[in-house]
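>>> Pasting a predicted model and its sequence here:
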Amino acid sequence: MSPPSDVTDKDWEAAMADADADGGDAAAKGGDNEADAMAAEWEAMLGGADEDVGGMGGGGGRDSTRVLNQDEIDSLLGFDEAGDEGEQRSGIQAILNSALVSYERLPMLEVVFDRLVRMMTTSLRNFTSDNVEVSLDDILSQRFGDYLNSIPLPAMLTVFKAEEWDNYGLMTVDSSMIYSIVDVLLGGRRGTAAMRVEGRPYTTIERTLVERMIHVVLADLSAAFDPLSPVTFRFDRLETNPRFATISQPSNACVVARLRIDMEDRGGRLEILIPFATLEPVRELLLQMFMGEKFG
C-alpha cells in the first residue's frame, strides 16, 4: 500500500506508529482480561472444594471441629480416677497393664511384709540403740523399668539374691535414711535433723554403715518368709547408679514394698522390690489365705 501523494513520508510513519501502539494496548487489555477470568475460575473451583469438605465433615466449617477436654482425654487413655479400687481400668493403660499381676492376688505376701515390719522395729532398735518405728506405707505392683526411672537420686541400691529360689531382688535406701542412720550410729545429737550433703559421692564410711543396716534388714526378710518357705536373702552388691542395678527386664512385673523408718525426728524411706519371677517358686503358697498359727 503506497501513501497518497499529498501525505509526506514522515506523516505516514507517524500514523503507522500510532496504529501499532493502539494494537499493543488492546492485546495487553485482552491478556489482562484472560488472566482475570482464569483467576476467577480457579477461585470458584477452590470454593467448591471447601464446601464439599465441609459437607463431608458434618456440616460445617470450623464450627464442626470439636476439641476434647482434659477429662475426656484422661478417660480415653485410662488415666481417670476409678470410683472404687475394684473398678477395672480402661483404655491404653488397661492394655499395657493386662499382664501385670496385682499383689492383691497373693494374700500371704502382705502378711509376710507385716511380719517384716514388726521384726525390723525390734532389730533396728537393737542395732541403733535408739527409738525406731517402722511402718508399711504401701505395697504395689509395678514394672521394673518404671520403678528404676522413679527412684529419687542420690540413693543406694542393694542387689540381693534369694539363694533357694536362685533369683534376685532389689532394696533402695533413700538419701534421708542414709544420712540419718550414719548420724545415729556415729553419735549425732538427738533433736537435730541429719545434715544432707549434695554434689558428692557417698564415702566409704557411709557405705559401710548402710551396708551393716542392710544385712540386718535382709536377715529379717529371710525370717519373715521362713514360716512360709525357708529362704536365705544374701547381700550381693551395693550400687548408686540404677543402670548398674538391673536384675530383670524393664517390662517384667515386680512387687514393691515401701517402708517408712522413723528415729524420733530423723528417718527416711526404704523400699524392697521383688520380681514376680523371683516369687514363682512359692507362688502357690502366696495364693493361700492367711492362717495365723504360723505367723503369730
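Sure, I can see it.

>>> Please make it C-alpha for all contacts and neighbour counts, starting now.
Fine.

>>> so what secondary structure elements neighbour the helix ranked longest in the chain?
Using DSSP state H to define each element, the chain has its longest helix at helix 9-56. With contacts defined as 3 or more Cα pairs under 8 Å, 6 or more residues apart in numbering; DSSP states H and E, helix 9-56 has no helix or strand neighbours.

>>> starting at the chain centroid, how far to it?
64 Å (Cα atoms, centre = their mean, to the nearest Å).

>>> now swap in stretch 278-293 and tell me
Between the centre of stretch 278-293 and the centre of its chain there are 30 Å (Cα atoms, centre = their mean).

>>> For that stretch, which residues meet the burial criterion?
278, 279, 285, 286 (16 or more other Cα atoms under 10 Å).

>>> do the same with stretch 97-104
Quick answer for stretch 97-104 (16+ other Cα under 10 Å): 100, 103.

>>> Please report how far residue 152 lies from residue 179.
Distance, residue 152 to residue 179, using Cα to Cα, to the nearest Å: 15 Å.

>>> do the same with residue 155
11 Å.

>>> higher neighbour count, those two?
Taking neighbours as other Cα atoms under 10 Å, residue 155 and residue 179 compare with residue 179 leading, 22 against 19.

>>> can you list the residues that contact stretch 237-251?
Counting contacts by Cα atoms under 8 Å, 6 or more residues apart in numbering, the residues outside stretch 237-251 that touch it are 143-146, 148, 154-160, 168-170, 211, 275.

>>> Mark which of those are part of helices, please.
Per DSSP H, the contacts of stretch 237-251 map to helices at 144, 145, 146, 148, 211.

>>> Could you dump the residues you listed into TSV and include neighbour count and distance to residue 125?
TSV is the format used below for those (neighbours: other Cα atoms under 10 Å; distance: Cα to Cα, whole Å):
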residue	neighbour count	distance to residue 125
144	22	32
145	16	34
146	13	33
148	15	30
211	17	17
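
>>> mind putting those residues in JSON lines, distance to residue 271 included?
Shown next, in JSON lines, are these (distance: Cα to Cα, whole Å):
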{"residue": "144", "distance to residue 271": "13"}
{"residue": "145", "distance to residue 271": "15"}
{"residue": "146", "distance to residue 271": "14"}
{"residue": "148", "distance to residue 271": "12"}
{"residue": "211", "distance to residue 271": "15"}
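
>>> Can you name the element that comes right after the longest helix of the chain?
helix 70-77 (DSSP states H and E).

>>> Give me the helices and strands touching that next one, please.
helix 92-96.

>>> related to what we said a few turns ago, could you single out the nearest of the ones in helices among the contacts of stretch 237-251 to residue 130?
Nearest to residue 130, judged by Cα to Cα, of those is residue 211 at 18.3 Å.

>>> mind checking the SS state of the residue lying closest to that closest one once chain neighbours are set aside?
Nearest in space to residue 211, with sequence neighbours left out and distances taken as Cα to Cα, 6 or more residues apart in numbering, is residue 238 at 7.8 Å. What DSSP: H, G, I helix; E, B strand; the rest coil gives for residue 238 is strand.

>>> this is the comparison structure:
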Amino acid sequence: MADILSQNEVDTLLKALAAGDLSAEEVKVEETKKVKPYDFTRPSKFSKEQIRTIEMVHESFARGVSNYFSARLRSFVDITKASTDQITYNEFIRSISSPSFLFVFTAEELNGNVVIEINLKVIFAIIDKLLGGGGGLYQKIRPLTEIENSLMRNEIVRILSILKDSWSSIYSFTPNLVSIENNPQFVQVVPANEMVVVVTLDMKIGEIEGFMNVCWPSSLLEVIAPKLYAESYFKQEKQIKPGQLREDIISLLNNAKLDLHVVIGKTMINLSDLLNLEVGDVIMLQRHVDEPASLYVNGREKFLCSVGTHKGFNAVRITEVLNKEIDENGG
C-alpha cells in the first residue's frame, strides 16, 4: 500500500490539479501486490489461533510438571515454554542427538503416537536426585541402563498423567506408554515428510538446564483441530474449587520423604572416659528403662514411643503425640 500523504501534501496536489499543472492520471499510484512465498514442502497445517491454543495447553502442562518435580526432587525446578514449530518429522528426528531419551505414548482416543524427548543431562539430574544425590552435571553422556529406565518409567507415568489433565479442557484422552528409546532413529511413528508440531519446553533443575520436546503429528492433531480455539479452551477450563489449591499442595507434600530416628536415651561423658571405652563397658543413660523413647521427625521430637520388635525387625509403638498445637495447624 502507498504511504499516507500528509495534509500539506494533499493541499499541494489539490492546488496543482486546480491550476492544471497536474493531471488526475498522474496522481494515480499503482499499488503493487505483495506476494508471500509459500513452501509446499513445509505447509502450515494449523492457524495461529490453533497454535496459540496448543501453547496454552503446554504452558499448563509445564506448570504441572514443575510443581510435581519440585516436590518429588525437593529441589528448585522451573519449566517454561520456549518455542512452537511446524516442521517435518524428519527434521525433528535429525535435530535430536544420539543417544537421547525419548518415549512414545498413544491413546485409544488419539489417531496415532506422540513422541516426547528430554535431554539426557536433565534425565541424569533427575535420576541423581531420586537416588539421593545432589543432581550435578553428569559429564559422560551415555544410554540409560535397564535400572535407570525402570526408575524413569515411573516418572513418565506421572508426566503423562499431568499431560492428560492439561488437555482435559480441550480433548479428553488416556495416555498409555508404548516404548522408551535412546536412539531417535528407532522412533518412526509417522512418515519422514509428514508435518508435526513440536512444542519445546525449557527445563531447569537446580543448575542443570535442558529441553523437553513434545512432538505432535499433524495427522493426530487434525482430529482435535476443530476444538483448538481459545474460546473453547477458556469455556471448558475447569474452575478451581474452594480449597482445591490446598488439597493439591497437600497431595504433593504427601509424597515427600521424612527422616525418622528414635532416641532411647542421652547422657554426657568427658573426653577421657570416651577414649578409654572398651568392649563390654556399660554406659548408663539419663532415662529409666521403663520410660518411653523419643521419636524425632526431621530432627524435631514429635512422638513418645515404646521400643520392641515386629516380624524380626526393631520397631516402635507410638504412645503419645507431642506438639499438638502444631499438628492441628498442619505442622
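Yep, it's here. From a predicted model like this one, the values you see are computed outputs, not experimental measurements.

>>> ok so, going back, where does the longest helix of structure 1 end up in structure 2?
Mapped onto structure 2 using TM-score structural alignment, helix 9-56 of structure 1 covers no residues at all.

>>> Same check on stretch 115-132 of structure 1?
Residue span in structure 2 matched to stretch 115-132 of structure 1, by TM-score structural alignment: 60-77.

>>> what does the matching stretch contact?
78-81, 126, 129-130, 159, 162-163, 165-166, 201, 203-206, 252-253, 255-256.

>>> Mind checking which of these are buried?
Using 16+ other Cα under 10 Å as the burial test, the contacts of stretch 60-77 of structure 2 include 78-81, 126, 129-130, 159, 162-163, 165-166, 201, 203-205 as buried.

>>> what does residue 94 of structure 1 align to in structure 2?
Counting by TM-score structural alignment, the partner of residue 94 of structure 1 is residue 39.

>>> contacting residues for that match?
Listed by Cα under 8 Å, 6+ apart, the contact set of residue 39 of structure 2 is empty.

>>> just checking, residue 134 of structure 2 touches residue 124?
No. Counting by Cα atoms under 8 Å, residue 134 of structure 2 stays clear of residue 124, with 10.9 Å between them.

>>> Under the alignment, what does residue 173 of structure 2 map to in structure 1?
Per TM-score structural alignment, residue 173 of structure 2 is aligned with residue 231.

>>> so how far is residue 32 of structure 1 from that match?
95 Å.

>>> again with residue 259 of structure 1
From residue 259 of structure 1 to residue 32 of structure 1 the distance is 84 Å (Cα to Cα).

>>> What ranges does the stretch 51-200 of structure 1 have for its strands?
132-143, 155-162, 167-174 (DSSP state E, counting those that start in this stretch).

>>> average distance between the longest one and structure 2?
Mean deviation of strand 132-143 of structure 1 from its aligned counterpart in structure 2 after superposition (mean Cα distance after the TM-score superposition for structure 1): 0.9 Å.

>>> got it, and the last one?
After superposition onto structure 2, strand 167-174 of structure 1 lies on average 0.8 Å away from the residues it aligns with, using mean Cα distance after the TM-score superposition for structure 1.

>>> how many neighbours does the counterpart of residue 272 of structure 1 in structure 2 have?
Under the alignment defined by TM-score structural alignment, residue 272 of structure 1 corresponds to residue 214 in structure 2. Residue 214 of structure 2 is flanked by 20 other residues according to other Cα under 10 Å.

>>> And residue 123 of structure 1, by the same measure?
18.

>>> Would you mind measuring from it to residue 273 of structure 1?
20 Å.

>>> Stretch 153-160 of structure 1 maps to which residues in structure 2?
Residue span in structure 2 matched to stretch 153-160 of structure 1, by TM-score structural alignment: 98-105.

>>> what sits up against that stretch?
So stretch 98-105 of structure 2 is in contact with 113-120, 123, 141-143, 175-184, going by Cα under 8 Å, 6+ apart.

>>> Pull out the buried members of those residues.
113-120, 123, 143, 175, 177, 180-184.

>>> ok, so of the buried ones among the contacts of stretch 60-77 of structure 2, who is nearest residue 233 of structure 2?
Of those, the one sitting nearest to residue 233 of structure 2 (Cα to Cα) turns out to be residue 166, at 10.4 Å.

>>> That closest one belongs to a helix?
Yes. Assessed with three-state DSSP, residue 166 of structure 2 lies in a helix.

>>> if I pick it, what's in contact with it?
So residue 166 of structure 2 contacts 57, 58, 60, 61 (Cα under 8 Å, 6+ apart).

>>> wait, residue 24 of structure 2 sits on residue 16?
No. Here residue 24 of structure 2 lies out of contact with residue 16, judged by Cα under 8 Å, at a distance of 10.0 Å.

>>> Specify which residue of those two has the higher count of neighbours.
Between residue 24 of structure 2 and residue 16, counting by other Cα under 10 Å, residue 16 is the more crowded of the two (14 against 11).

>>> related to what we said a few turns ago, closest one to residue 77 of structure 1 among the strands of the stretch 51-200 of structure 1?
strand 132-143 (18.2 Å).

>>> out of residue 231 and residue 32 of structure 1, which sits in the more crowded spot?
Using other Cα under 10 Å as the criterion, residue 231 of structure 1 and residue 32 rank with residue 231 on top: 18 against 12.

>>> The more buried one in helix, strand or coil?
Secondary structure of residue 231 of structure 1, per three-state DSSP, is coil.

>>> who's in contact with it?
Residue 231 of structure 1 neighbours (Cα under 8 Å, 6+ apart): 162, 163, 164, 165, 222, 225.

>>> got it, and residue 303 of structure 2?
So residue 303 of structure 2 contacts 294, 295, 296, 318, 319, 320, 321, 322 (Cα under 8 Å, 6+ apart).

>>> Next: residue 93 of structure 2.
When contacts are counted by Cα under 8 Å, 6+ apart, residue 93 of structure 2 touches 184, 185.

>>> Can you tell me how far it is from residue 184 of structure 2?
Taking Cα to Cα, one finds residue 93 of structure 2 at 6 Å from residue 184 of structure 2.

>>> Residue 248 of structure 2 now?
36 Å.

>>> Verify the stated contact: residue 225 of structure 2 with residue 50.
Yes. Judged on Cα under 8 Å, residue 225 of structure 2 makes contact with residue 50 at a distance of 7.3 Å.

>>> Name the helix or strand for the residue nearest to residue 134 of structure 1 when sequence neighbours are not counted, please.
Spatially, and ignoring its direct neighbours in sequence, residue 134 of structure 1 is nearest to residue 261 (4.6 Å; Cα to Cα, 6+ apart). Using DSSP H and E, residue 261 of structure 1 maps to strand 253-263.
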